[in-house]
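Novice: my questions concern the predicted model and sequence given below.
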Amino acid sequence: MKAQWFNEVHQIGEEKWQQAIGDTGYPFAQYAFHAALEDSGSVGGKTGWYPEYILLMEDDETPIGIVPTYLKTHSQGEFVFDWSWADAYQRYGYNYFPKRVWAVPFSPVTGPRIFTTLDPDGKSDEMLGLYAVVGDLLTQRTQQQKTSSWHLLFTKEHIRAAFEDEPVLARVSCQFHWFNKHYRDMEHYLSHFSSRKRKSARKERQKIVQQGIHLERKLGNTLSQTDVEFFYICYQSTYAKRGQRGYLTLAFFEHLIDSMGDQIVLVLAYREASPIAASWCFFDDHSLYGRYWGCIEEVDCLHFEACYYQGIEFCLEKGLQHFDPGTQGEHKIARGFEPVFSHSLHYIENEGFREAIGAFCREEAESVILYYKETANLLPFKEN
């Protein structure tokens, strides 16, 4: 096997990239997604995200895999928070940045982090050896470039076994996901709630109607320029409320409706004929991935409807088995989203910091496991 580094997606090219990833429908593996990030200026330039992709090839140079990595000069847009680690480095006179993340930018969604024709669904245990090889490549790169660390974000739990004999730290956090347990439709789904929780969910949905709001789901390839521009106002408004600016540019979303429109669904909320809120999701043949939301008018329960109930309905209509609505958010529990663990792996070059961060990860895991158990008891479903 051969490995070659590239710092632009276009240096690899769409044909070679798609050949390397094979038949996967995973949205965040597609050439179009990463090309949109670069071409729109959402990564590269002065963003603090500097791509360094690894192309894996057979000895005859047949492409068999893509590994997305980025040199980072900050920790924004990752959703695995390590600011305290960076602060500790600074206090002791060391540089934490630049570091390397092995991740999909701005996407806290668990999935494969080697996109490969050898394992299109990202589930094979046989891939552990390949993950170990890539880990060795990143460790070598870390030492050559004299960076602090590399970080494999939102990986699958079994990938940890690839690094059992390596000085790689495991970290765990908690998200909330929805699973389709053979539900026929929304009423059938809600019938599995306890009586009180079912009444509460129906009341939330009815509030939207009573406030004169109606919602519509549109596939990406049917969106107009006006739709995309309105969504972008909503997207930026979410960050503006926290005194920040969204990481992604309007051009990123414009690129995506042209190149990945059949894997995008936009939920639009209207008061009469005027849009007031929007929620943008990706999907494949198995899962819906909720990513970006915002509104220009605050309406009671609208967030729950646009981001959760509409997504569940979409899954039921399309036969999707899983809905990942994004990171954090205990309010998802009452709508039937179950706690799940998410996993990351971290190689810290400095042995002293590695030991301290390892202790932190172990203590944090105890709290996360307790939180997982507590939230699992809050689910709205009837007891068996």
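Specialist: Looks like it came in fine. Quick caveat: nothing in here was measured; it's all calculated off a predicted structure. Numbers count the residues shown, from 1 in each chain.

Novice: hey, let's count contacts and neighbours off CA atoms from now on
Specialist: Will do.

Novice: what are the buried residues along the biggest helix by length in the chain?
Specialist: Longest helix in the chain by number of residues, with DSSP state H as the criterion: helix 351-376. Across helix 351-376, burial judged by 16 or more other Cα atoms under 10 Å covers 354, 357-358, 365, 368, 372.

Novice: distance from that helix to the middle of the chain?
Specialist: 21 Å (Cα atoms, centre = their mean, to the nearest Å).

Novice: what of stretch 278-285?
Specialist: 12 Å.

Novice: who touches that stretch?
Specialist: 25-27, 231, 234-235, 263-269, 288-295, 306-307, 320 (Cα atoms under 8 Å, 6 or more residues apart in numbering).

Novice: what sits against Asp324?
Specialist: Asp324 sits in contact with 109, 176-178, 287-290, where contact means Cα under 8 Å, 6+ apart.

Novice: do you know how far it is from Gly246?
Specialist: 20 Å (Cα to Cα, to the nearest Å).

Novice: got another, please set it beside the one above:
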Amino acid sequence: MSDQIEIFVSGSIAEFDPSDWDACAVQQLRGSLHPRDPFTTHRFLVALEESGSVGPSTGWAPRYLGARQNGQLIAVAPLFAKGHSQGEYVFDYAWAQAFEGAGGAYYPKLQVAVPFTPATGRRLLCREGFDAVGQAALVQGAVHVASEQNLSSMHITFCTEEEARAGREMGLLHRIGQQFHWENKNYADFDAFLSDLSARKRKAIRKERKQAQGFGGEIVSLTGDALRPEHWDAFWQFYQNTGARKWGTPYLSRAFFDCVQETMRDDVLLVLAMRDGVAVAGALNFIGGDTLFGRYWGCTEHHACLHFELCYYQAIDYAIIHRLTRVEAGAQGEHKLARGYLPKTTHSLHWIADAGFARAVQDFLDAEREAVDQDTEVLTSYGPFKRTNIEDDHD
């Protein structure tokens, strides 16, 4: 029997058997009921497709990549043909402008990514025991598709550090970025976390939580069967309001949240601020095996510090109670620093067809990497945690 690997491209996640896809995509941690990364599961990608949130008309045309060996699916990747750079959170608008200014066509391009999801996770999804051969097959396959179709580039965004190392060895360009994550140092409760902070920052957070929780109602955290259609109706209004301010048109359709309710409600934590029985603000999180992923926030009423409470402090509370390792609160936001979320490095990989343009991008990445490293060092030094063991600890 031949050990030759067959690479194929599919226009729909529905063409993959869910158990085969998840055998490559899902890493289950011992003792956890949740996959390490909920965003690469078959059910999440189905929700995006069936709801119309991705598809040719959205500029995210599915080109799912698969690799088979001896008839067995050994690796998959969520690959898309992109007609723009929206919904990626690793910004290459300057690259597109430079390339097109020189007479090239930057779009369409290929993107290995989870749409609208700036959360680090595996992007080259390999069945256990096939990591090296599977990663190589998927990268070679994606580059081949891009070359065959005369596309400008191929990008793998929010990949793991291990994938970034492997990609560099395969000749891909490596880019780093920055996010703000909260890390659980085995805290017993929220007060134990606060005890790690300087007295001034501790007081500030307690003041914010008191202000937020005094908005005139109650804060509820819902997951699994506690979620009801009316909760999603309310959150859809929040999501639309936030999306209209940030992106013009929200990325996700209303039907996406119905799909999540049907197939992923156990993987969701929805935190709502309720006043007189009506939700006035909310934050949507997805629950991973060791990480809580903050995704969307919105409101119909403004209340002081409620955003910080629902998005950051309630997430920390949940992570501590459920013994999760970290909270990833999404893209950007230096305001997270004062709330215990420290800068962490993110990774992406890039293939550029034009050799001259690739050299220019590499020069840019070298300079950018130095700037990001310096920024991370400076921001970490300004974090809210105690500098020394003898720092004034009085409240």
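Specialist: Received, thanks. Quantities reported herein were computed from a predicted structural model and do not represent experimental measurements.

Novice: any idea what the TM-score is?
Specialist: Once the chains are overlaid, their TM-score stands at 0.94 when taken by TM-score structural alignment, normalised by the length of structure 1; 377 aligned residues with a Cα RMSD of 1.6 Å.

Novice: circling back: what's the closest of the buried residues of helix 351-376 of structure 1 to Leu215 of structure 1?
Specialist: Tyr372 (32.7 Å; Cα to Cα).

Novice: you'd agree the closest one is up against Ile333?
Specialist: No - with contacts counted by Cα atoms under 8 Å, Tyr372 of structure 1 stays clear of Ile333, the gap being 11.4 Å.

Novice: any shared contact partners between the two?
Specialist: Pro339.

Novice: mind telling me what Leu138 of structure 1 corresponds to in structure 2?
Specialist: Aligned by TM-score structural alignment, Leu138 of structure 1 pairs with Ala142 of structure 2.

Novice: what's the local residue count around its match?
Specialist: 27 (other Cα atoms under 10 Å).

Novice: just to revisit the earlier point, same list (the buried residues of helix 351-376 of structure 1) but as TSV, adding distance to Leu128 of structure 1.
Specialist: Shown next, in TSV, are these (distance: Cα to Cα, whole Å):
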residue	distance to Leu128 of structure 1
Arg354	23
Ile357	24
Gly358	22
Ala365	23
Val368	26
Tyr372	27
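
Novice: which residue comes closest to Ser147 of structure 2 once chain neighbours are left out?
Specialist: Ala353 (7.3 Å; Cα to Cα, 6 or more residues apart in numbering).

Novice: you'd agree that neighbour is up against Gln149?
Specialist: No - using Cα under 8 Å, Ala353 of structure 2 makes no contact with Gln149, being 11.1 Å away.

Novice: which residues of the stretch 1-150 of structure 2 fall in helices?
Specialist: Along the stretch 1-150 of structure 2, counting by DSSP state H, counting those that start in this stretch, helices occupy 18-25, 42-50, 93-101, 131-148.

Novice: columns distance to Gly214 of structure 2 on top of these, output as JSON lines?
Specialist: JSON lines is the format used below for these (distance: least, Cα to Cα, whole Å):
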{"stretch": "helix 18-25", "distance to Gly214 of structure 2": "43"}
{"stretch": "helix 42-50", "distance to Gly214 of structure 2": "36"}
{"stretch": "helix 93-101", "distance to Gly214 of structure 2": "42"}
{"stretch": "helix 131-148", "distance to Gly214 of structure 2": "51"}
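
Novice: among the ones you listed, which comes closest to Ala212 of structure 2?
Specialist: That would be helix 42-50 among the helices of the stretch 1-150 of structure 2, by Cα to Cα, at 32.1 Å.

Novice: how big's the offset between that closest one and structure 1?
Specialist: Superposed on structure 1, helix 42-50 of structure 2 shows a mean distance to its aligned partners of 0.5 Å (mean Cα distance after the TM-score superposition for structure 1).

Novice: matching residues in structure 1 for that helix?
Specialist: Under the criterion TM-score structural alignment, helix 42-50 of structure 2 matches residues 31-39.

Novice: aligned counterpart of Trp232 of structure 2 in structure 1, please.
Specialist: Checking TM-score structural alignment: Trp232 of structure 2 goes with Val228.

Novice: that match against Phe252, yeah?
Specialist: No - in this structure Val228 of structure 1 lies outside contact range of Phe252 using Cα under 8 Å: 10.5 Å.

Novice: quick one on the thing from earlier: for Leu172 of structure 2, which of the helices of the stretch 1-150 of structure 2 is the nearest?
Specialist: helix 131-148 (9.1 Å).

Novice: who are the packing partners of the next helix or strand after the closest one?
Specialist: Next helix or strand after helix 131-148 of structure 2 toward the C-terminus (DSSP states H and E): strand 153-159. Packed against strand 153-159 of structure 2 by the contact rule (3 or more Cα pairs under 8 Å, 6 or more residues apart in numbering; DSSP states H and E) you find strand 109-112, helix 131-148, strand 342-352.

Novice: quick one: stretch 227-236 of structure 1 to structure 2 mean distance?
Specialist: Using mean Cα distance after the TM-score superposition for structure 1, the mean distance for stretch 227-236 of structure 1 is 0.6 Å.

Novice: check which residues of that stretch are buried.
Specialist: Applying 16+ other Cα under 10 Å to stretch 227-236 of structure 1 flags 227-228, 230-236 as buried.

Novice: I'd like to know how far Pro27 of structure 1 sits from Leu215 of structure 1.
Specialist: Pro27 of structure 1 is 25 Å from Leu215 of structure 1, by Cα to Cα.

Novice: can you show me the strands along the stretch 251-395 of structure 2?
Specialist: If DSSP state E, counting those that start in this stretch is used as the criterion, the strands of the stretch 251-395 of structure 2 fall at 268-275, 278-287, 291-299, 326-328, 342-352.

Novice: measure how buried whichever residue in structure 2 pairs up with Leu153 of structure 1 is and give me the count.
Specialist: Aligned by TM-score structural alignment, Leu153 of structure 1 pairs with Thr157 of structure 2. The tally of other residues near Thr157 of structure 2 (other Cα under 10 Å) stands at 29.

Novice: I'd say Thr157 of structure 2 and Leu349 touch.
Specialist: Yes - using Cα under 8 Å as the test, Thr157 of structure 2 is close enough to Leu349 to be in contact (6.4 Å).
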